[in-house]
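> Using only what follows, build the 3D model:
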Amino acid sequence: MRRTITINILWLVLEKIISIALIFYAEGLIARILDPVDYGKWIYSINLVLLLSSLSLIVGAEVLVPMLSKHKKLSSLLLFNTFIIRLIFGFFSFTCTLIYAYFFVTDNVLKELLSALALVLVLNEPFGVVTNYFQSRVNILPVTIVRVMALGIRALVVTFILKWALTIGCIPWARVLESVTSAIGLSLLYYFYRGKFFFHFSKAISKILFFRGLLLWPSLMMMYFFQRIDRFFIEHYLSFDYLALYGISVQIIEQATLLFGMVIQSIAPIFIFNRISGAERFEKLNRIIMLMIVLSTMCIILGYFLVPFFIQLVYGGGYDGAIEITIGLLPSLLFFSIDMVLTQYFYAKNRGDILIYKWVGMVVVTCLNYWLCLDVFQLKSAVLIFNINYFIMLIITFLLFRRYIYEN
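A predicted model of the protein is given here:
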């Protein structure tokens, strides 16, 4: 079993290395195509769409993966019914995005970017059920291949946009074609491994999935709000120019956190979500936390030395200001990695609803911190606020863990 987990993690790390190369290749080209102001608008649009995508997270991986791990014989039924629910809410978030773009946005560039990016909301979450299936089977290699192919399409499209000097309105279609490729690839992958598609809607199963998801939905929405709200404060109090630099820095940090998430999600189906005793689960908790502390510390040290070279290589000299910001954000990786391990235990114990306290608290704290620092104290940097927010997030998670998991 350890060999399976190790191989799974190695494939995830390999995929992440290739993905990072493709993602930053594409983003570097976009940054060179656009001036800092327009690139700031691109960052703003991407994060607004990601924020609105929380409306489609009604039955996320946090609900589906534990159920698939425990009820393997019902996997086809769980996957199809989750797909239908996610598709309905995907169209809902797509509609909300278009309404916002056409009735509340006055900037024509932003309107054009948001209108095209809205299409990914209909594709990403519904077809993500296939990814969740392979996560529950601790066999992520097939999914990594599809992900890399989709990212390759994104990079290829951006290359053509640069070569033919196309307008900014063409850039979002790189993301749309990436989502289309991923949806087709995941569908073929599921058919190859399962032999057929399963189409059976169950009102009873859908009801269970919906109400379990509904308990976590507010938490996930608040989590997405917490992760994205900083861009809107920065645009409001500073400028699109600073948002472009800050967006590059946060994008680098997010790629590291995605790596942490992949490692933990590879371990979770066996060490956390599986049917084991409480004593075994807590023993494994300590081991996983130590692993993530080591991994995050290594990332911080490497980042300190490699970030300047990386940003100059990928984005060019026009974005050197992002170097100092990125190095300043590195400590947040340690807080995030520990927090994510503890968070998985709430899902394993079906107490994900408790996390609503955490995310509501973090939204309030985050808004208050950005208002105080950027408006009242007139700070011209968001680095300190970012690290403080993630440290407070870890403290809140630890207190909730002691109260609702450890003491019980």
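
> all contacts plus neighbour counts: C-alpha atoms, from now on.
Noted.

> The helix or strand hosting Lys41: what's the following helix or strand?
Using DSSP states H and E, Lys41 sits in helix 36-52. Elements were assigned by DSSP H and E; along the chain past helix 36-52, the next helix or strand is helix 61-70.

> what angle separates the next helix-or-strand element following that next one from helix 61-70?
Next in sequence after helix 61-70, counting helices and strands by DSSP H and E, comes helix 75-104. Helix 75-104 and helix 61-70 are oriented at 170 degrees to each other (axes from the mean of the first three to the mean of the last three CA atoms, to 10 degrees).

> Which residues outside the helix or strand following helix 75-104 are in contact with it?
On the C-terminal side of helix 75-104, the closest following helix or strand by DSSP H and E is helix 108-117. By CA atoms under 8 Å, 6 or more residues apart in numbering, the list of residues contacting helix 108-117 from outside reads 41-42, 45-46, 49, 97-98, 101-102, 105, 168-169, 171-173, 175-176.

> Show me which positions of helix 108-117 end up buried.
By neighbour count with 16 or more other CA atoms under 10 Å, helix 108-117 contains the buried residues 110-117.

> and it with helix 75-104, angle?
Per the same axes, to 10 degrees, the angle that helix 108-117 makes with helix 75-104 is 160 degrees.

> which among the buried residues of helix 108-117 gets closest to Gly195?
Leu117 (32.9 Å; CA to CA).

> Would you mind measuring from the closest one to Asp35?
Distance, Leu117 to Asp35, using CA to CA, to the nearest Å: 20 Å.

> How about Arg287?
From Arg287 to Asp35 the distance is 46 Å (CA to CA).

> Second input sequence below; structure requested for side-by-side comparison:
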Amino acid sequence: MKALTRSANPDVARALANIVWLGLERLTQIAVAIVVSGLLARYLGPDNFGKWQYATTLLLVIAPVTWVCGAEILVPTIIHRTPAETGTVLGSAFVLRIGVSVLALALTWIWIAAGGPDPMVGAMLAGLAVTLLFREPFIGVINSWLQSLTYSKPQLIASMATAIAKAALVYVLVRMAVPPARFGWLWALEAAVIGGALVMYYMRRHGGRLGWHFDRALFRHFASAGTVFWIGLICMYLFLKLDRLMLAHRVSFAELGLYSAAQQLNENWIALALMLSQTIAPAFVYRVQETARLKRNLARLFAMTAALMIAGAAILDALAGFIIARVFGPHYAGAADIFRWAVWLSVPAGIEAIGNLVLLKYQAKYVLLSKWLLALAVAFAVNWFAIPRFEGYGALIGLAAGYVAAAAVNFYYIRFRLNA
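This next block holds a predicted model:
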């Protein structure tokens, strides 16, 4: 681990500083998620809370549609272009993403108006879906630029500040007893504020000007080069949310609320592995050209991630009953056992996230697509068998099987690529 902490290396120093800020941001998000989930769960009750969780699940299934030209394409492009070209790279990506986001929002609203989802779910989703206009076109584009600098501090500070403000506003709205559907607009406001703050920061770093330009050739490149990655990410998020989508057709919204309560807390923990991999990728994987050094870095990253996830899961497992009782109250006691099992999914999720960096480094888009198609197919098959028999526990088995399938593809590709 000495090589990971040698501060004389500027890339390492920046990455370690990023990890510190990442840890603070993740702890803040976990704390806010606990507070917000507890407030909403107690206020809405299991049935409406289940509908709220289903609405957020639908949003997270729709959102990947806006991820065309994702960070796996944009970050390496910024790194390998001159600073003078950054405005053109970001501007071309923005035009592509905002166009797709507007279309996705319009189709979502049309589907809601046509009576597609449950009326309450649709009312909640209507506000939540507005986040599509800000997350990828603004936050995602500027965050890719920050990732290329191994400097995510501005985005993390903005995220922490707005998360705390959102928690305070949720408390106020609960005290005011506002209708459940109104809460979705608060999430849209949060995304708009973060996007605005990052745009202002970018302009300050560039002489008060945005300086984004549209380049037709680069636009076409992003639209085509990112298509396979884009479809792969859509498959990935379908896999991650397939448990709730399939479970909703087998259990009541109240039972779905119990399962979702446990999984919402767990997903904030698993997100640590994903954000950890994103923040260290440029310094320890993307910029490393020597195969031997890359192998050493990967071995250390796998070990570090596994140790972190196991330690965290063990603590959360031991405290599951206490956490669920304090956060959600007595009506959600059934979520404790689900949470106790769910937290161990962070181990294969973290290992998969680190292995995935090699696929992104070498732009192995067809391997990425094949991996998530396989994970989705495996999870669907396992869910089809296990959910009718074990309900929420069956959904966890499906997620675990999918993660193992995805990690297996990663390891096969790493062995093939780095030993070739």
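
> hmm, back to that, turn the buried residues of helix 108-117 of the first structure into TSV, columns for distance to Gly90 of the first structure.
Formatted as TSV, those follow (distance: CA to CA, whole Å):
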residue	distance to Gly90 of the first structure
Leu110	21
Lys111	20
Glu112	20
Leu113	18
Leu114	15
Ser115	15
Ala116	15
Leu117	13
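
> Tell me which residues are up against stretch 213-231 of the first structure.
44, 47-48, 50-51, 54-55, 57-60, 63, 243, 247, 352-353, 355-360, 362-363, 366-367, 370.

> repeat that with 6 Å
For stretch 213-231 of the first structure, the external contacting residues (CA atoms under 6 Å, 6 or more residues apart in numbering) are 51, 54, 58-59, 352-353, 355-356, 359, 363.

> How about stretch 266-282 of the first structure?
66, 136, 348.

> Show me what Ala313 of the second structure aligns to in the first structure.
Aligned counterpart of Ala313 of the second structure in the first structure: Ile300 (TM-score structural alignment).

> out of everything not next to it in sequence, what's closest to its match?
Leu330 (5.6 Å; CA to CA, 6 or more residues apart in numbering).

> how many neighbours does the aligned residue in the first structure for Gly334 of the second structure have?
Structural correspondence for Gly334 of the second structure with respect to the first structure (TM-score structural alignment): Gly321. Neighbours of Gly321 of the first structure under the rule other CA atoms under 10 Å: 17.

> what does Glu283 of the first structure give?
Residues near Glu283 of the first structure, counting by other CA under 10 Å: 11.

> Any figure for the gap between it and Ile405 of the first structure?
From Glu283 of the first structure over to Ile405 of the first structure (counting by CA to CA), the distance is 14 Å.

> any residues in contact with both of the two?
With CA under 6 Å, 6+ apart, Glu283 of the first structure and Ile405 have no common neighbours.

> distance of Ile153 of the first structure from Ala116 of the first structure?
Ile153 of the first structure is 17 Å from Ala116 of the first structure, by CA to CA.

> next one: Asn389 of the first structure
32 Å.

> same check, this time on Ser296 of the first structure
Taking CA to CA, one finds Ser296 of the first structure at 36 Å from Ala116 of the first structure.

> same deal with Leu186 of the first structure?
Distance of Leu186 of the first structure to Ala116 of the first structure, given as CA to CA: 22 Å.

> Tyr315 of the first structure too?
Distance from Tyr315 of the first structure to Ala116 of the first structure, by CA to CA: 24 Å.

> and Ser277 of the first structure, how many neighbours?
With other CA under 10 Å as criterion, Ser277 of the first structure counts 8.

> Show me what Ile58 of the first structure lines up with in the second structure.
In the second structure, Ile58 of the first structure lands on Val68 (TM-score structural alignment).

> wait, I meant Thr131 of the first structure
Using TM-score structural alignment, Thr131 of the first structure pairs with Asn143 in the second structure.

> what residue of the second structure matches up with Ile272 of the first structure?
Aligned partner of Ile272 of the first structure by TM-score structural alignment: Val285.

> no, scratch that, I was asking about Leu166 of the first structure
By TM-score structural alignment, Leu166 of the first structure lines up with Val178.

> Its match: neighbouring residues, count only.
12.

> Look up how far Ala223 of the second structure lies from it.
42 Å.

> Now do stretch 377-390 of the first structure: distance from first to last residue.
End-to-end for stretch 377-390 of the first structure, by CA to CA: 20 Å.

> Tell me where the stretch 201-350 of the second structure has helices.
Here the stretch 201-350 of the second structure has its helices, by DSSP state H, counting those that start in this stretch, at 216-225, 227-247, 253-281, 291-318, 320-328, 335-342, 346-361.

> on average, how far is the shortest one from the matching bit in the first structure?
Compared with the first structure after fitting, helix 335-342 of the second structure deviates on average by 0.9 Å (mean CA distance after the TM-score superposition for the first structure).

> hmm, back to that, dump the helices of the stretch 201-350 of the second structure to TSV, plus distance to Tyr202 of the second structure.
Putting the helices of the stretch 201-350 of the second structure into TSV (distance: least, CA to CA, whole Å) gives the following:
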stretch	distance to Tyr202 of the second structure
helix 216-225	21
helix 227-247	26
helix 253-281	19
helix 291-318	31
helix 320-328	38
helix 335-342	39
helix 346-361	26
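
> Leu24 of the second structure: which of those is closest?
Evaluated over these, closeness to Leu24 of the second structure peaks at helix 253-281, with 10.8 Å, by CA to CA.

> okay, which residue is most central for the second structure?
The second structure has Ala271 as the residue nearest its centroid, 6.3 Å off, counting by CA atoms, centre = their mean.

> Now for the corresponding residue of the first structure for that one: which residues touch it?
Ala271 of the second structure maps onto Leu258 of the first structure when the alignment is built from TM-score structural alignment. Under the criterion of CA under 6 Å, 6+ apart, the contact list for Leu258 of the first structure is empty.
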